[in-house]
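Enquirer: what would the 3D arrangement of this be:
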Amino acid sequence: MAGPRIPHPTLKGPNVVKEIAIGVVLGLAAGSVWKMHQLSEQRRVRAFYDMLNKGEITVVAQEE
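Expert: I've put the predicted structure just below:
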């Protein structure tokens, strides 16, 4: 009296190549976002020091 056979799904292991590709893509995306942020900050700092050297701005508060 054997019951009906139920097909069980076969479990597959992780696809290593796919996981490496996903990791590389996510790493490159995060790296490019960080690099754009870093370059933007560098531009702001350079503009600040250029204006400071030209005398357009000062870091000393004026006394009134």
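
Enquirer: going forward, measure contacts and count neighbours with C-alpha atoms only.
Expert: Noted.

Enquirer: give me the most central residue, the chain.
Expert: The residue lying closest to the centre of the chain (CA atoms, centre = their mean) is residue 30, at 2.2 Å.

Enquirer: gap between that residue and residue 23?
Expert: Distance of residue 30 to residue 23, given as CA to CA, to the nearest Å: 10 Å.

Enquirer: next one: residue 62
Expert: For residue 62 relative to residue 23 (CA to CA), the value is 53 Å.

Enquirer: one more to line up against the first:
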Amino acid sequence: MGGGRVAHPVLKGPSVVKELVIGAVLGLAAGGLWKMHHWNEQRKTRAFYDLLEKGEISVVVDEE
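Expert: From the prediction side, this is the model:
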């Protein structure tokens, strides 16, 4: 009774192209999220200064 051969996977080194593509995609995704965060903060700051300029809000505490 002869034993059957078991196919073992051949371990290869990392695929450089695949790692570059994955790194680029992750980098662009993280950069896009960071950029959207900064656009949101810029929008909030611009809205604050617009309200301040219109006189609708004040940074001075009213004394009673």
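
Enquirer: and residue 33 of the first structure, helix, strand or coil?
Expert: Secondary structure state of residue 33 of the first structure, per DSSP: H, G, I helix; E, B strand; the rest coil, is helix.

Enquirer: I misspoke; the intended subject was residue 58 of the first structure.
Expert: Here residue 58 of the first structure is coil, with the state taken from three-state DSSP.

Enquirer: mean shift between stretch 35-52 of the first structure and the second structure?
Expert: Mean deviation of stretch 35-52 of the first structure relative to the second structure after superposition (mean CA distance after the TM-score superposition for the first structure): 0.4 Å.

Enquirer: what residues sit buried inside that stretch?
Expert: Of all the residues in stretch 35-52 of the first structure, not one is buried under the rule 16 or more other CA atoms under 10 Å.

Enquirer: just stretch 6-21 of the first structure next, same as before
Expert: Residues of stretch 6-21 of the first structure include none that count as buried (16+ other CA under 10 Å).
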